[in-house]
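give me the fold of what follows.
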Amino acid sequence: MAFLQHRVRRYLRQGSFRLKRRRTGLACLIGLFCTPALAEEGDLHKLRLGEHSIAVEVVETAQARQQGLMYREYLPDNQGMLFVFEAPKTVCFWMKDTLIPLSVAFLTDDGRIVGIADMQPKSETLHCSPRAVRLALEMNQGWFERNNTQPNDRVEGLDAIRTLRP
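Got it, this is the predicted structure:
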C-alpha cells in the first residue's frame, strides 16, 4: 500500500508541475497575441539624421498609413514610423486613437525636413505639412527638439528603402 501511495503522490506532483507549465505557456501566448506589436528588428530600416541613428517601420499602403501608431502604448527611443505616399501632396495627421504623444517631421523626396509638429494623444486636431511632401516621420514627442533638428536638416538612408527608389 505504501508503494501505491508513493506513486500516487509522485503522479500528483508531476501533474501539478505540468499544469503550472501549461498555465505559464498559455499566459505567455495570451500576452504575445494581446500586446500591440512593435516591429521586429528585421522589419526596421536604419536612417540617419545628423549624428543620430533612427530605426523606422515603413508604411506605404493606405491601410497601413491609416493605422500608423494607433493603439500602441510604447515607442522605443530612436525608433519611429516613416509614412511613404505615392506622390508629393499636402498631408495631414491626427491622433484620434493614438495613445502616445508624437512629433512628426514632413520630408521632401530627398529627405529634407520642411516642417515639424508636436501632436497630443487622442486629439482630432489636424497637423498638416506646410507644402507638398512624399514622406512623414513620426517619433516620440520632443525627439526632434531634443536632437536639435530643424527644417532643412536632411534624413539620410532613404535610398535603401526599396519603394523610394526611382
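
please make it C-alpha for all contacts and neighbour counts, starting now.
Fine.

now the helices for this protein?
Assigned by DSSP state H, the helices in the chain fall at 2-34, 62-67, 143-146.

Gly68 - how many residues pack around it?
By other Cα atoms under 10 Å, the residues close to Gly68 number 21.

wait, I meant Leu102
Neighbours of Leu102 (other Cα under 10 Å): 22.

nearest residue to it in space, please, no chain neighbours.
Gln141 (3.9 Å; Cα to Cα, 6 or more residues apart in numbering).

again, but for Tyr71
Per Cα to Cα, 6+ apart, closest to Tyr71 is Thr98, 5.4 Å.

Proceed likewise with the subsequent sequence, for comparison:
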Amino acid sequence: MIALALLGAAAACQSSHGNAGPIERSAAGLQQVPLTVRSGSRTHKFIVEVAGTPQEQATGLMNRMSLAPDRGMIFPFPTPRQASFWMRNTFIPLDIIFIRSDGTIANIAENTIPFSEDQILSEGPVSTVLELAGGRAAELGIKAGDRVEWAQ
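Take a look at the predicted model:
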C-alpha cells in the first residue's frame, strides 16, 4: 500500500508537458524527456522515459500493462554497439527502434511478441534504442533512415 501511495504521489507531482518544458520523472522514477522523430516532412513528438543505468535498461518496460501512443522508453549506450533485446516479462507488444550515433534509424522490429525470449538484434552498431507501443511506427510511417532527436 505504501508503494502504491508513493507512486501516486510521484505521478501527482509531475509537471505537465507543453510550455513548462520537459517532464522530470515518471511514476517509475525515471527521467522523462521530449523526443522527436522526423520522417520526411512529418514530425512525430513523444515523451520518453530514459533507461540510463544498467539496472534501468535490464528492466525496461517489463511488467507494464500499457503504453500510451505518445510515450516510450529510450536506452542510450555509452558507445555504439550491436544491440540485442528480448521481451521477457513484457506484457505489451512493442516497436523496437534501433538508432545509429548520427540519429538515423538503422532498423525497426515491429510489434514484437510479448514474453518472447528470442533475440531482437540491431542491424549494425547503434548508440540508442527507442521502444514505442507496438504498431505505432507503421501507423506513423516511421522507417529506417528517419531521424530521431532527443534531449540528452
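
re earlier: out of the helices of structure 1, which gets nearest to Lys46 of structure 1?
For Lys46 of structure 1, the closest of those is helix 143-146, at 16.3 Å, according to Cα to Cα.

ok so, going back, contact partners for the residue nearest to Tyr71 of structure 1?
69-72, 121-122 (Cα atoms under 8 Å, 6 or more residues apart in numbering).

which one of those residues is nearest Asp153 of structure 1?
For the contacts of Thr98 of structure 1, the nearest to Asp153 of structure 1 is Leu69 (24.1 Å; Cα to Cα).

ok, that closest one - how many residues close by?
Leu69 of structure 1 is flanked by 23 other residues according to other Cα under 10 Å.

most neighbours, which of the contacts of Thr98 of structure 1?
Ranking those using other Cα under 10 Å puts Leu69 first, with 23 neighbours.

which residues in structure 1 form strands?
Taking DSSP state E as the criterion, structure 1 carries its strands at 44-49, 52-59, 79-89, 92-93, 102-107, 113-119, 127-128, 133-140, 155-156.

what is the orientation angle of the longest one with strand 52-59?
This means strand 79-89 of structure 1. Compare the direction of strand 79-89 of structure 1 with that of strand 52-59 by axes from the mean of the first three to the mean of the last three Cα atoms, to 10 degrees and you get 60 degrees.

strand 79-89 of structure 1 to strand 44-49, inter-axis angle?
80 degrees.

tell me, strand 79-89 of structure 1 lands on which residues of structure 2?
Under TM-score structural alignment, strand 79-89 of structure 1 corresponds to residues 71-81 of structure 2.

neighbouring contacts of the matching stretch?
Under Cα under 8 Å, 6+ apart, the answer for stretch 71-81 of structure 2 is 46-52, 57, 60-61, 100-101, 124-133.

by how much does it deviate from structure 1 on average?
Superposed on structure 1, stretch 71-81 of structure 2 shows a mean distance of 0.6 Å to its aligned residues (mean Cα distance after the TM-score superposition for structure 1).

show me how far that stretch is from its chain's centre.
In terms of Cα atoms, centre = their mean, to the nearest Å, the centre of stretch 71-81 of structure 2 is found 8 Å from the chain centre.

rewinding a little: dump the contacts of Thr98 of structure 1 into TSV; add distance to Gly31 of structure 1 as well.
Shown next, in TSV, are the contacts of Thr98 of structure 1 (distance: Cα to Cα, whole Å):
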residue	distance to Gly31 of structure 1
Leu69	19
Met70	19
Tyr71	16
Arg72	14
Pro121	24
Lys122	25
